[in-house]
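Trainee: Sequence first, predicted model second:
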Amino acid sequence: MGFQKSVNGDLPIGVAGDFASTNPYASVIAGEGGLIVGDEPVTVGNFAWADDEGVVSPKKVDGGVLGFVGRSYTATILEHRVEASMEIPAGTGITLLAKGDFFAFFEDGAEIGQKVLASEDDGHVKAAEDVEGGYIDTGYTVASKAEAGRVAKITKQ
């Protein structure tokens, strides 16, 4: 474990990828053999796409199924001298979440009721009133306010 480098003035409401409630949730249906992370690692708390072969990518896949990457995995830190990682490496079995209440990180902040968008390039999350170029509407909405660089609750039921 790394040495503490900062102290929060208040407790964070959650960690990106965590469940934000005990409400029902659903996972993306996987075929025989389940879902496996492809050549590029996926990041917990982002969105990812599964193709018809069950290979998961952080980049948009034509005809792929979109799902949220939850935080339910044992840490696998492969880089030397790295203290923590939110990446799930290539070849790892994975579950993508189709709906539920989760925490997501918003670099630019988020307001209640905004659409949750996923980057087509790497699956990172953004909140906006309307869909922007390079992003896709995930069907989730923001359920709690977040200042820039903080987490907020997102929901899809």
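Mentor: Received, thanks. Since this is a predicted model, take the numbers as computed values, not measurements.
Trainee: drop to CA atoms for contacts and neighbour counts, all remaining ones
Mentor: Will do.
Trainee: okay, now the closest residue to Leu96 other than its chain neighbours: neighbour count?
Mentor: Nearest-residue entry for Leu96: Gly67, 4.7 Å, with adjacent residues in sequence omitted and distances by CA to CA, 6 or more residues apart in numbering. Around Gly67 there are 22 other residues, counting by other CA atoms under 10 Å.
Trainee: quick one: Lys5 from Ile13, how far?
Mentor: Shown here: Lys5 relative to Ile13, a distance of 20 Å by CA to CA, to the nearest Å.
Trainee: Below is structure B, check it against A:
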Amino acid sequence: MSFPKTVSYAPAPAVEGDFCDANPRSTVNAGPGGLVVGPAGAIIGRFCWATSPNDADGAPATITNSGTGAPTGFLHREQQGLITPFLAESGMAMLPGMPATLFKSGGFWVRNAGAGAAAYGNKVFASNTDGSVSFGAAGATVAGSTETKWFAMSVGAAGELVKISATPNG
């Protein structure tokens, strides 16, 4: 770790993927041996899609940050990220084969990867390439992304942390 170059007056409100509230939340049901991270790995704090191979119940068992259609769920931060790059200070990547839990509802912190700011009540769009989050009006089109059932619960410029929830009123 390099010598600190700045001092913040207040700690960061959260890390992407953290819970943002104590409201009810629910996970994606997975069969025996599922869900596990697929061969490409997965980034915490982003949306994921479940893919084949299937588990013993016939449900998709591996997850990835890329896909088409509605994402299967959100990958919450549970201290499961590993720091594998040489001399890296932090990491949000999960290695292939690690067990994972996807959430289909709840309140979470995400990083706004879109070009525009998030406004309260905007719909959440998941990138089909990497599962990152951007925001827009309901029914809008965001290139390379799929509209989800999630909503923005706070405001935030591009690159900032924003609260999201699967419940419109939080």
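Mentor: Cool, the structure landed. Bear in mind the structure is a predicted one, so any value in this text is a computation, not a measurement.
Trainee: still on that earlier bit, of Lys5 and Ile13 of the first structure, give the one with the bigger neighbour count.
Mentor: Taking other CA under 10 Å, Lys5 of the first structure and Ile13 do not tie; Ile13 has more neighbours (12 against 5).
Trainee: Now do the same for the closest residue to that one other than its chain neighbours: helix, strand or coil?
Mentor: Excluding the flanking residues, the one nearest Ile13 of the first structure by CA to CA, 6+ apart is Val151, at 7.4 Å. Secondary structure, DSSP: H, G, I helix; E, B strand; the rest coil: Val151 of the first structure is strand.
Trainee: Val151 of the first structure matches what in the second structure?
Mentor: Counting by TM-score structural alignment, Val151 of the first structure lines up with Leu161 in the second structure.
Trainee: Tell me the residues of the second structure aligned with the lengthiest strand in the first structure.
Mentor: Looking across the first structure with DSSP state E, the single longest strand is strand 96-106. Counting by TM-score structural alignment, strand 96-106 of the first structure pairs with residues 102-112 of the second structure.
Trainee: what's the span of that stretch, first residue to last?
Mentor: 20 Å.
Trainee: Work out the gap between it and the centre of the chain.
Mentor: Distance of stretch 102-112 of the second structure from the chain centroid (CA atoms, centre = their mean, to the nearest Å) equals 6 Å.
Trainee: got the contact list for Ala152 of the first structure?
Mentor: Ile13, Phe103, Ala104, Phe105, Phe106, Ala110, Val142, Ala143, Ser144, Lys145, Ala146 (CA atoms under 8 Å, 6 or more residues apart in numbering).
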